[in-house]
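Student: here is a sequence with its predicted model. Questions after.
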Amino acid sequence: MSIEWAMADTLTSILKKLLNQPTAPFHEYHVRAQIEQLLLDVPHVELSTDAFGNLLATYRKGKRKSSPVWVLGAHMDHPAWVKSPGKNGDWEFLGGVPKSIVDLPENIALRRENGEIAPWGFPVTIEEGKVGAAACDDLIGCAVIIATIKELARLGLDATVHAAFTRAEEVGFLGAWHLGKHWPFGKEAAFLSVETSRPVNGAEMGDGPSFVWATAFRCLTMT
């Protein structure tokens, strides 16, 4: 089995586990717990959280360091309804979706309550190389990073690679802002955002997670 096929098989398994986790800005605990579970027993991986609740991971084996030292980043939240303590527990929508769209009856009917959050109720589908889910942005990015770290460990490569799974991106990049202000990775580190969004600035449909994943992995292993 080639590296690409082995990685694809791992990615599919991770996607199934991660995309079924409900999430919302400031309510990323289900996703964070699943990421921690997926990385818990991976050799040479250290996990921690910063003061804002961003989940940080480091794969470190041997003394070899790439130049620069890479920090792979993706956010754990997605626009969703949350119960607002200041509004008698009423539902409030957080994220960059216009209110005129959120308030449409057919869209409100898609709300799936899960404790204090209510994400969109789209089913998770993975077939014929296409992924469909409510929170592709950016749980697919999180899955790509997890799969990359697992592959580094499977191959036993000497490398130091960091990852940052950030919070509250959908309401102003708050987790990323905190990470940048309290940067823990050193001046030599370079941040690589693993993003899953609509095509802009020359990005094309079809050059998606598999393309980004393979490119990021080769970058990490060849520098």
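Tutor: That came through fine. Residues are numbered from 1 along each chain as shown.

Student: CA atoms for contacts and neighbours, from now on please.
Tutor: Noted.

Student: quick check: next helix or strand after whichever helix in the chain runs longest?
Tutor: Counting residues, the longest helix in the chain under DSSP state H turns out to be helix 136-155. The helix or strand immediately downstream of helix 136-155 is strand 159-166, counting by DSSP states H and E.

Student: that following strand vs helix 136-155, what angle?
Tutor: Angle, strand 159-166 to helix 136-155, by axes from the mean of the first three to the mean of the last three CA atoms, to 10 degrees: 160 degrees.

Student: run the chain-centre distance for whichever helix or strand comes after strand 159-166.
Tutor: Where DSSP H and E defines the elements, the next helix or strand beyond strand 159-166 is helix 174-181. Going by CA atoms, centre = their mean, to the nearest Å, the spacing between the C-alpha centre of helix 174-181 and its chain's C-alpha centre is 15 Å.

Student: who touches helix 174-181?
Tutor: Helix 174-181 has contacts (CA atoms under 8 Å, 6 or more residues apart in numbering) with 52-54, 166-169.

Student: most neighbours among those residues, which one is it?
Tutor: For the contacts of helix 174-181, the largest neighbour count, defined by other CA atoms under 10 Å, is 30 neighbours, found at Arg167.

Student: here comes the other one, which I'd like you to weigh against the first:
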Amino acid sequence: MNRDAFLELAGQIMTLPTAPYHEQFVGDAVAEFAARRPHLIMSSDDFGNLLLLYDGDKEETASGGRRGRRRPRLVVTAHMDHPGMAFAKRLSGPDFLFERLGGVPEDLSRDGKVDIFRLDRPSHQKPIRGRIMACVSPAAGGSEFRIRVGRDDSDEVGPGSFAMLALRPLEARKRRLRARACDDLAGVTTGLCFLDELLSRHSPIRAGLLLTRAEEAGLGGMLAAARSGSLDRRALYVNIECSSCRAGAQLGAGPVVRVGDRISLFDPQITGGLVAVAEELTKAAAGADRPFRYQRKLMDGGTCEATVLTRAGYGVGAVALPLKNYHNAGRNGLRPEIIDLDDAVWLVELLVGVALHPAGVTGASKAAAKKMDRAIGARQREQARRLRRQRSGRPTHS
């Protein structure tokens, strides 16, 4: 995986309009991606979540080339939405109420420009430009934005319309990728690149990609999927997020192996396996022109979909791309979100490394733990001998 390959797919996914409950354009692009790759099987549940499965070990298993129990499938997850706004009702003339969906920054949005899209038009439609005039808090809770459009456009806005902040969809500058919706379309892109890498290598393993809806509006898609009983209980899950640098991660220092979030600590075996594979990749790239980097952090600024799976009893770990201008909140106003391209490429390499590890993610964790136990045991024996010789700091006389 290299930057150009990631950027090519990012151009197909990260330029698409999306918002909670309005992920249709992203879903259509994912369906086209799967249709061009006959070794992928895509399905949709009753809630519109998408599952792409890759069964690269079918031929070997069918021919008897593999014996014994198959290892659990590795499924990475991401969400297809980004904070936005959805049509609620027309007020008068060119003024409309739009429901605030997710963490659109209210304090920075007054007088902010928005782009309004319609689901009954092509994904790369010319949006209707509007302006946020006020934020309204209904008695029932939540919040809405009063948005004004040009009078010539007022009849074009109605049910099915949704809005995003009027920011450039995607721009690459050297190592930085700026976009109106890195969170979590960069995660979707990473997951698709992960599958593409497995396909290109004809990898004899089983993997999957679960893409959920309405994460920004309360983790809705993942809650529905986890409680529906449709997910594989034996699978191991790794959630991909874009997480704010304010939690301590640095752009360009590598993807984050996320130990937990504000609510949960994730499966220690899966987390340990992610770290073990990341360490192996770091050592293998030592002295090379292009190193491998990663970070290990708690990232407790918010709650991610891995907590939903954890609470539902699934085995889950998490990774994250460090994100600047989280939810488009810049230091001095609304700004595109920013990730580092190398972080994204390294994350794809990490996920592929985990999928292809001979012992699997939990096996890698156990091997690393055994190595640590041996090192600790050797140190304990050496320390015990010295402690006996010098009890209480005084030499022992025979």
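Tutor: Good, I have the coordinates. Model, not experiment: these values are computed from the prediction.

Student: so the longest helix of the first structure aligns onto which residues of the second structure?
Tutor: The alignment of helix 136-155 of the first structure onto the second structure (TM-score structural alignment) spans residues 182-201.

Student: report the buried residues of the matching stretch.
Tutor: Within stretch 182-201 of the second structure, the residues scored as buried using 16 or more other CA atoms under 10 Å are 182-199.

Student: nearest spatial neighbour of the most centrally placed residue in the first structure, skipping sequence neighbours?
Tutor: Nearest to the geometric centre of the first structure sits Cys142, at 2.5 Å (CA atoms, centre = their mean). Closest residue in space to Cys142 of the first structure, ignoring its immediate chain neighbours: Ala74 at 5.5 Å, by CA to CA, 6 or more residues apart in numbering.

Student: and the strands in the stretch 251-398 of the second structure?
Tutor: Using DSSP state E, counting those that start in this stretch, the strands found in the stretch 251-398 of the second structure span residues 256-258, 295-297, 315-323, 329-330, 333-334, 337-340.

Student: the first structure: matching residues for the third one?
Tutor: Which is strand 315-323 of the second structure. So strand 315-323 of the second structure is aligned with nothing, judged by TM-score structural alignment.

Student: quick one: neighbours of the residue nearest to Cys142 of the first structure, just the number.
Tutor: Applying other CA under 10 Å, we find 26 other residues in the vicinity of Ala74 of the first structure.

Student: quick one: which helix or strand includes it?
Tutor: Per DSSP H and E: strand 69-75 holds Ala74 of the first structure.

Student: how about that strand, aligned to which bit of the second structure?
Tutor: Under TM-score structural alignment, the match for strand 69-75 of the first structure is residues 73-79.

Student: residues in contact with the matching stretch?
Tutor: Residues outside stretch 73-79 of the second structure that contact it (CA under 8 Å, 6+ apart) are 184-185, 187-188, 191, 205-215, 234-241, 355.

Student: sorry, back to before: mean deviation of the strand holding Ala74 of the first structure from the second structure?
Tutor: Following the fit onto the second structure, the mean deviation recorded for strand 69-75 of the first structure is 0.8 Å by mean CA distance after the TM-score superposition for the first structure.

Student: got the angle for that strand vs helix 136-155?
Tutor: 140 degrees.

Student: number of residues surrounding the alignment partner in the first structure of Leu223 of the second structure?
Tutor: Using TM-score structural alignment as the criterion, Leu223 of the second structure maps onto Trp177 of the first structure. Close neighbours of Trp177 of the first structure, defined as other CA under 10 Å, add up to 16.

Student: and for Ala163 of the first structure?
Tutor: Neighbourhood size, Ala163 of the first structure [other CA under 10 Å]: 24.

Student: ok, for it, nearest residue in space, not its chain neighbours?
Tutor: Leaving out its chain neighbours, the residue that sits closest to Ala163 of the first structure by CA to CA, 6+ apart is Leu72, at 4.6 Å.

Student: from Ala214 of the first structure, how far out is the one you found?
Tutor: The gap separating Leu72 of the first structure from Ala214 of the first structure is 13 Å, by CA to CA, to the nearest Å.
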